[in-house]
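Student: Give me a model of this one.
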Amino acid sequence: MGERREKLKSLLALNTIPGLGARRIRILLDHFKDPEEIFKCGRGDLLVIEGIGQASALSILSFDRWDETERVLDRLSSSGIKMMGLTDDDYPPLLKQIFDPPSLLWIRGSRSALSLPGIAVVGTREPSRYGKETTVSLGKELSEAGMCINSGLAYGIDTIAHHTALRCMGKTVAVLGSGIDRIYPGRNRFLVKQIVESGGAVITEFPPGTKPDAGNFPVRNRIVSGLSVGVLIVESGVQGGSMITAEQALDQNREVFAVPHPLKNISGSGCNYLIKTGAAKLVQGVGDILEEIPGYNKQNKMAGRKPSLSRKNQDWRKESLNGLQQQICECLSEEQIQIDHLAEKLELDTGKLLVSLLELEMRDLVVQRAGKIFALRE
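Tutor: Here you go, the predicted model:
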């Protein structure tokens, strides 16, 4: 516990340094592996890291608010709030794959809920009757299929999605754009209590006391999509938070789904635009979503049950493969993996890697799933 506390203290310190940000912290953690080492190194050690300039190095070297971080950790032990660091073994694997994963998460509820196969369900704060009914219908079927419903706790579609998951005895995760102690909107405090008591979770990367400022919500949205295997836009105009979430999901190689709307429904014009431009798959029923979920098994239609993601096929060992193809299959025999992460693991250019993956797909040894995730064919 002492060792983990020291790691959390160092992560908390990094998050309090102005201007450092999630991306630079990720770069530092990739370089040092252990967050405590960052504060023990010298100026030269920091400056050789690409992306860490003079200002960032000076901010790290001059940090002296250790007493404050100790007090925060002491308060946590009696508050029921948990902290999860990027270096923790149970950090959600999908979220870890994004460009700028939060190095620290504040959590109420179940840590394990963050790693459940989930679908983000988002939309307008002022949904039409059609939007409300569609959210309930699709949310119910997704929950019954064992998918965790991830959303942002906002009024409208988000709140309906969370409530629907709870009514179906499913799991749901709410991501805040404020501190864990500043529930926004305030009317959803009881909903937060229900989510936590049901085995779900309420999380944020913002430290306690952070107000729900407008600029926090686009930042929050990348976590909603990052936790999820796909994002469902139920009802949205052409501008707003849901469209930002869709854009971030595409950047994260996540599948985007959208519900079509009548032409006169302005609040659904964003969904139609996503479908028209090919940015989202048109959804007429829950099957349109589930068929894109990696390894989804239709027999696993029990609320809260995790879809089977097994891919231990060893047939590739019997094939005549070159060295790179063998390396790829070795990696995929351990886990399904997103292409950028695979390229990093094998220290290869993505373009070169894609050529070999295509060859393996053509030989029916590898399959590509939503979000450019590759796995051995079962």
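
Student: Only C-alpha atoms from now on, for both contacts and neighbour counts.
Tutor: OK.

Student: Show me where the stretch 1-150 of the chain has its strands.
Tutor: Per DSSP state E, counting those that start in this stretch, the stretch 1-150 of the chain carries strands over the ranges 82-85, 104-109, 118-123, 148-151.

Student: Using JSON lines, lay out these together with distance to residue 241 and mean neighbour count.
Tutor: Shown next, in JSON lines, are the strands of the stretch 1-150 of the chain (distance: least, CA to CA, whole Å; neighbours: other CA atoms under 10 Å):
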{"stretch": "strand 82-85", "distance to residue 241": "26", "mean neighbour count": "19"}
{"stretch": "strand 104-109", "distance to residue 241": "21", "mean neighbour count": "22"}
{"stretch": "strand 118-123", "distance to residue 241": "8", "mean neighbour count": "31"}
{"stretch": "strand 148-151", "distance to residue 241": "12", "mean neighbour count": "32"}
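
Student: Second input sequence below; structure requested for side-by-side comparison:
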Amino acid sequence: MNQHLNYLLALHYAPRVGSQTLLSLSSQFKNLEELFQASNSQLKFLKLEEETIAWIKNPNWSCIEKELEWLGEKNHHLVTFNDPNYPQFLKEISSPPFLFFASGNVDILNNPAIAVVGSRNPTSSGLELADYFAQELAAKDFAIISGMALGIDGAAHRGALKAKGKTVAVLGSGLKNIYPASHQKLFGSILENDGTVISEFPLDTPPLKQNFPMRNRVISGLSLGVLIIEASLKSGSLITAKYALNQNREVFAVPGSIRNPLSTGPHYLIQQGAKLVTCIEDILEEINPALLASSLPIKKIIPAKSEEKLDLDHRKLLNCIEYELTAIDQLIERSGLTAEKVTAILITLELEGYIQTAMNGYSRV
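Tutor: Reported below is the predicted structural model:
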């Protein structure tokens, strides 16, 4: 049995351990068994949280056994940052996942790809557009990346499958906890058609709200560009667009009726410099083979606003966030706000450029 894998999975499962901590500890301990045999004082010297230390001293090995059993099944993979098949584009972002689980064909993760994202509650026109653009892009041999959510995401995956193309779903839950449950059939269709579904979270992780912004950075990180179809100004799709710009990816937006509230997100992005898209050629003229070998131009989108414009609760929570990572439960405790309120405010603060997210918390920009 691969002892290194056992300890790596145990560390990944530990509370308060995100990608940056995994990367740091894996660099310091080539043999992770030494970390798990370290004394409490040695672990405290590494500036690990008490919960993390408690887990390292007494891991729940039954959880790890279940993950090992899953990995033993056909077409189930664990891809780590140092693996040769780790997606090169994803490796280049500022906070790549140190590892992720994958079900399906991991080879396509290095294919030229376009992300297609948008509202969970789109209009029928929005669904048709997502299907159309995904089909056309897949027919041009681009993999279609999305989040397998209801609405635009699901339509994008299905459009790629109609064109007999490749598609990748990036989840905000674990791969043994498919969300939404109504997309179990879509999950199966993606795998049956040589696609893949990935997640950086432990296999049984529920779809927690704080997971989705982290998921979004992976969607954009795997892609040459991100296409937004129907989204409100508070949509997570705009967070994906912000990540795309920070990662030097292209951002595309499909305009819509000024009477449609779901046009406000794409129109805002277009006003800020995103490429207005009405046909497949608008994307193809920006995305070409040369982009695979060079950095994409940086465009300034979604500028940060003055803190004076924030309301009391937003400023209160922002003042609780440090330049070092701060966990969401610490923010709830410090602010005295409800978990639901904190989650909603965090999305707004990230969208407006005040904060950024990582695997195990938030930090000021």
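
Student: Kindly reformat the strands of the stretch 1-150 of structure 1 as CSV containing distance to residue 193 of structure 1.
Tutor: Formatted as CSV, the strands of the stretch 1-150 of structure 1 follow (distance: least, CA to CA, whole Å):
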stretch, distance to residue 193 of structure 1
strand 82-85, 15
strand 104-109, 9
strand 118-123, 20
strand 148-151, 16
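
Student: Verify the contact between residue 244 of structure 2 and residue 222 for me.
Tutor: No: at 9.8 Å, residue 244 of structure 2 does not count as touching residue 222 under the criterion of CA atoms under 8 Å.

Student: in stretch 189-202 of structure 1, what's buried?
Tutor: Within stretch 189-202 of structure 1, the residues scored as buried using 16 or more other CA atoms under 10 Å are 191-192, 194-196, 198-202.

Student: That one maps to which residues in structure 2?
Tutor: Aligned by TM-score structural alignment, stretch 189-202 of structure 1 falls on residues 184-197 of structure 2.

Student: Now do the same contact list for whatever residue of structure 2 lines up with residue 150 of structure 1.
Tutor: Counting by TM-score structural alignment, residue 150 of structure 1 corresponds to residue 145 in structure 2. Applying CA atoms under 8 Å, 6 or more residues apart in numbering, we find residue 145 of structure 2 in contact with 113-116, 157, 167-170, 219, 222-223.

Student: Overlap in contacts, residue 244 and residue 222 of structure 2.
Tutor: In contact with both residue 244 of structure 2 and residue 222: no residue, using CA under 8 Å, 6+ apart.

Student: returning to what we had before: quick one: closest of the strands of the stretch 1-150 of structure 1 to residue 32 of structure 1.
Tutor: With CA to CA as the measure, strand 82-85 is the member of the strands of the stretch 1-150 of structure 1 nearest residue 32 of structure 1 (14.5 Å).

Student: what stretch of structure 2 does the closest one fall on?
Tutor: With TM-score structural alignment applied, strand 82-85 of structure 1 matches the range 77-80 in structure 2.

Student: Can you give the contact residues for stretch 39-48 of structure 1?
Tutor: Applying CA under 8 Å, 6+ apart, the contact partners of stretch 39-48 of structure 1 are 10, 52-54, 57-58, 60-61.

Student: got it, and stretch 341-361 of structure 1?
Tutor: Stretch 341-361 of structure 1 is contacted from outside by 97, 324-325, 327-328, 331, 339-340, 366-368, using CA under 8 Å, 6+ apart.

Student: Report the buried residues of that stretch.
Tutor: Neighbour-count burial for stretch 341-361 of structure 1, with 16+ other CA under 10 Å as criterion, is recorded at 342-343, 353, 357, 360-361.

Student: Make a markdown table out of these and add secondary structure and distance to residue 214 of structure 1.
Tutor: As requested, these are arranged in a markdown table below (DSSP: H, G, I helix; E, B strand; the rest coil; distance: CA to CA, whole Å):
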| residue | secondary structure | distance to residue 214 of structure 1 |
| --- | --- | --- |
| 342 | helix | 36 |
| 343 | helix | 36 |
| 353 | helix | 40 |
| 357 | helix | 42 |
| 360 | helix | 46 |
| 361 | helix | 44 |
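
Student: What are the buried residues along stretch 123-134 of structure 1?
Tutor: Neighbour-count burial for stretch 123-134 of structure 1 [16+ other CA under 10 Å]: 123-125, 127-128, 131-132, 134.

Student: could you pull out the strands for the stretch 251-365 of structure 2?
Tutor: In the stretch 251-365 of structure 2, the strands defined using DSSP E, counting those that start in this stretch lie at 275-276, 355-358, 361-364.

Student: Any idea which of those strands gets closest to residue 32 of structure 2?
Tutor: strand 355-358 (22.8 Å).

Student: Kindly name the residues of structure 2 that line up with stretch 121-134 of structure 1.
Tutor: Aligning stretch 121-134 of structure 1 against structure 2 (TM-score structural alignment) gives residues 116-129.

Student: quick one: contacts of the matching stretch?
Tutor: If you take CA under 8 Å, 6+ apart as the criterion, stretch 116-129 of structure 2 is touched by 130, 134, 144-147, 149-153, 155-156, 226-232, 235, 237, 262.

Student: again, only using 7 Å
Tutor: Stretch 116-129 of structure 2 is contacted from outside by 144-146, 149-153, 155-156, 226-231, 235, 237, using CA atoms under 7 Å, 6 or more residues apart in numbering.

Student: Check stretch 194-214 of structure 1 too.
Tutor: Residues external to stretch 194-214 of structure 1 that are found in contact with it (CA under 7 Å, 6+ apart): 102, 104-110, 113, 171-182, 184, 192.

Student: What about these, which are in helices?
Tutor: Among the contacts of stretch 194-214 of structure 1, the residues falling in helices (DSSP state H) are residue 192.

Student: Return the residue of structure 1 aligned against residue 265 of structure 2.
Tutor: So, by TM-score structural alignment, residue 265 of structure 2 is matched to residue 270.

Student: thinking again about what came up before, possible to save the buried residues of stretch 189-202 of structure 1 as TSV with secondary structure and distance to residue 166 of structure 1?
Tutor: Below are the buried residues of stretch 189-202 of structure 1 laid out as TSV (three-state DSSP; distance: CA to CA, whole Å):
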residue	secondary structure	distance to residue 166 of structure 1
191	helix	9
192	helix	11
194	helix	8
195	helix	7
196	helix	10
198	coil	7
199	coil	10
200	coil	9
201	strand	12
202	strand	13
